[in-house]
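Novice: Below is the sequence, then the predicted model.
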Amino acid sequence: METIMVADAQPLYRAGLVATLHNHLAAADIREEADYAGVLRGLLAAPDTRMLSVDLDLPGMNALDGVRHLRRHQPDLKVVVVAWPQARRSILNALAAGAHGYVPKQFAAAEMAAGFRSVLAGQIYVPPMVCDLPSDARPDDMSPGHAELLTQRQREVLSLLSVGKSNKEIARSLQIAESTVKVHITAAFRLLGVHSRMAAVAALQRRSMSGDQPDLPGLSISA
């Protein structure tokens, strides 16, 4: 029996999410945790856990650092961030950190279940609202210090971009949605600390020539 873990510090919301998984995904083995230390202990006790639903504000998690830690040390675990979106940047940063999906807490139960179902099916879930939220990124927000965290999918998108492929052509080549291509490009720009396609390609080529490889397992499954 597959195990799913729900990690949220708020008991009522956690109970509601567990009920959603029971009712809409017919999930039977669901474990609950209220802090990040409990998540780590729970994963050691149940290494076959398939998916983790986690709030970025979980005590002890340190937000995205916790997501990166999980992806490095639990490469087979599907990590879904469930949080209140503060901005488009928050969603993109979570995906750039390696989350397999971002499910907004204000979603109705059926919408949340659809997001979880997509992740369990091997896809990366990007909420449709990401296209409607305003971008609040500023030049000062860009930093070249996180280029090593590029996911495999982001590298694939940038590689196709470097040979002049359009977003539509990239989507067709990778068999993903064009909106997902845009999400990966935006996330990659942030990690590389660049503002344009040409600058991103140049940064990727420099890393390739230096032999630098990303240390994050990467999200290689299409959305």
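Specialist: Happy to help now that I have it. Residues are numbered from 1 along each chain as shown.
Novice: contacts, neighbours, all on C-alpha from now
Specialist: Noted.
Novice: Which residues are in contact with the nearest residue to Thr3 once chain neighbours are set aside?
Specialist: Once flanking residues are discounted, Thr3 sits nearest to Thr49: 4.6 Å by Cα to Cα, 6 or more residues apart in numbering. Residues near Thr49 by Cα atoms under 8 Å, 6 or more residues apart in numbering: 2-5, 43, 77.
Novice: For the most centrally placed residue in the chain, give me its contacts.
Specialist: The structure's the chain has its C-alpha centroid closest to Ala99; by Cα atoms, centre = their mean the separation is 2.2 Å. Contacts of Ala99 were listed using Cα under 8 Å, 6+ apart, and they are 67, 71, 78-81.
Novice: ok, 6 Å please
Specialist: Under the criterion of Cα atoms under 6 Å, 6 or more residues apart in numbering, the neighbours of Ala99 are 79-80.
Novice: which residues of the protein fall in helices?
Specialist: In the chain, the helices defined using DSSP state H lie at 11-25, 36-45, 64-73, 88-96, 109-120, 152-162, 167-174, 178-192, 197-210.
Novice: what angle do the fourth one and helix 64-73 make?
Specialist: Comparing the axes of helix 88-96 and helix 64-73 via axes from the mean of the first three to the mean of the last three Cα atoms, to 10 degrees yields an angle of 20 degrees.
Novice: same thing with the shortest one?
Specialist: Helix 167-174 and helix 64-73 meet at an angle of 30 degrees, taking the same axes, to 10 degrees as the criterion.
Novice: gap between Ser135 and Ser90?
Specialist: Distance from Ser135 to Ser90, counting by Cα to Cα, to the nearest Å: 10 Å.
Novice: These two - which one has more neighbours?
Specialist: Set Ser135 next to Ser90 and count neighbours by other Cα atoms under 10 Å: Ser90 wins out with 18 against 12.
Novice: which non-adjacent residue is nearest Ser162?
Specialist: Spatially, and ignoring its direct neighbours in sequence, Ser162 is nearest to Val201 (5.6 Å; Cα to Cα, 6+ apart).
Novice: let's bring in a second one:
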Amino acid sequence: MKKRILLVDDHGIVRSGLRSLIEQEDDLSVTGEAASGMEALQLVRKQEFDIAILDISMPDKNGVDTLRDLQHIRPELAVLILSGYAQEQYALNLIRAGCRGYLSKDSAPEEIIKAIRTICNGRRYLSPELADLLASELTRPSDKRMHETLSEREFQVFYKLASGKSPTEIASELFLSVKTVSTYRARVLEKMNLRTNADLTYYAIKNELIS
């Protein structure tokens, strides 16, 4: 039985290229496409998929939030992040948040197929680069960059603040109180040794977490 794949990317040309690549394989089939995080959530409520291939940067709901929501709706659904951002920027945070693998979009086609098969078989896919990152985290935890010390929820709040969202907007999107968001903000600033939202934005741009 073919593994059912959901493609989630706001660029049609990327989805088309991935579909063409995947449909060459006898054991894999693209059975759904979404151009946004919201579309993806609607689809997984109606259809069964074995794996979702998810971008980070999308218009209405970014991949960080979409990953979290997918896990609430379909905890059994495996997620592979395929992003334009390099692995060292997001991979560790998103692996901790529950994705089964992370690849940059310039990965070789054979590696993308290998990652899909590995994840569909119930395992994590760690590229050599990501394996090195995880090994470094274990052997030299003090070498972590500041955003890598954040919990999953703290990282969500950090990402939204750095992107210019207000505490009220964040509270609405994450179904939290404004007071709780303010508490997370204070924790993020303390952990990252920063003082203002502008500092968070500068840090995110400097580390290529936002563009």
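Specialist: Right, received. Where do you want to start? The shown structure was predicted, so the numbers you read here are calculated from the model rather than taken from an experiment.
Novice: Let's have the helices of the first structure in TSV, adding distance to Val103 of the first structure.
Specialist: Shown next, in TSV, are the helices of the first structure (distance: least, Cα to Cα, whole Å):
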stretch	distance to Val103 of the first structure
helix 11-25	11
helix 36-45	19
helix 64-73	15
helix 88-96	9
helix 109-120	6
helix 152-162	20
helix 167-174	22
helix 178-192	15
helix 197-210	28
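Novice: between those helices, which one is nearest to Asp141 of the first structure?
Specialist: Among these, helix 178-192 comes nearest to Asp141 of the first structure, with 7.9 Å by Cα to Cα.
Novice: ok, residues contacting that closest one?
Specialist: Contact with helix 178-192 of the first structure is made by 92, 96, 142, 144, 146-147, 154, 168, 171, as judged by Cα under 6 Å, 6+ apart.
Novice: now those as JSON lines including neighbour count and distance to Tyr36 of the first structure?
Specialist: Output for the contacts of helix 178-192 of the first structure, formatted as JSON lines (neighbours: other Cα atoms under 10 Å; distance: Cα to Cα, whole Å):
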{"residue": "Leu92", "neighbour count": "21", "distance to Tyr36 of the first structure": "22"}
{"residue": "Ala96", "neighbour count": "28", "distance to Tyr36 of the first structure": "20"}
{"residue": "Met142", "neighbour count": "16", "distance to Tyr36 of the first structure": "28"}
{"residue": "Pro144", "neighbour count": "13", "distance to Tyr36 of the first structure": "28"}
{"residue": "His146", "neighbour count": "16", "distance to Tyr36 of the first structure": "23"}
{"residue": "Ala147", "neighbour count": "21", "distance to Tyr36 of the first structure": "26"}
{"residue": "Gln154", "neighbour count": "22", "distance to Tyr36 of the first structure": "27"}
{"residue": "Lys168", "neighbour count": "14", "distance to Tyr36 of the first structure": "39"}
{"residue": "Ala171", "neighbour count": "21", "distance to Tyr36 of the first structure": "36"}
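Novice: Among those residues, which one sits closest to Gln86 of the first structure?
Specialist: Of all the contacts of helix 178-192 of the first structure, Leu92 has the smallest distance to Gln86 of the first structure: 11.2 Å, by Cα to Cα.
Novice: Tell me who's in contact with the closest one.
Specialist: Residues near Leu92 of the first structure by Cα under 6 Å, 6+ apart: Ala187.
Novice: what separates it from Met209 of the first structure, distance-wise?
Specialist: Using Cα to Cα, Leu92 of the first structure is found at 27 Å from Met209 of the first structure.
Novice: Then Met61 of the first structure?
Specialist: Separation of Met61 of the first structure from Met209 of the first structure (Cα to Cα): 35 Å.
Novice: Mind checking which of these two has more residues around it?
Specialist: Between Met61 of the first structure and Met209, counting by other Cα under 10 Å, Met61 is the more crowded of the two (18 against 8).
Novice: What number of neighbouring residues does the closest residue in space to the more buried one that isn't next to it in sequence come out with?
Specialist: Spatial nearest neighbour of Met61 of the first structure, excluding adjacent residues (Cα to Cα, 6+ apart): Tyr36 at 5.1 Å. Residues near Tyr36 of the first structure, counting by other Cα under 10 Å, number 22.
Novice: so Tyr36 of the first structure sits right up against Gly60, yeah?
Specialist: Yes: Tyr36 of the first structure lies in contact with Gly60 (Cα atoms under 6 Å); the separation is 5.2 Å.
Novice: tell me, how many neighbours does the residue nearest to Lys78 of the first structure when sequence neighbours are not counted end up with?
Specialist: Of all residues not flanking Lys78 of the first structure in the chain, Met51 sits nearest, at 4.4 Å (Cα to Cα, 6+ apart). When neighbours are counted by other Cα under 10 Å, Met51 of the first structure registers 21.
Novice: For Pro127 of the first structure, see how far away the residue mapped onto Lys144 of the second structure from the first structure is.
Specialist: Alignment note (TM-score structural alignment): Lys144 of the second structure maps to Ala137 of the first structure. Here the criterion is Cα to Cα. By it, Ala137 of the first structure lies 19 Å from Pro127 of the first structure.
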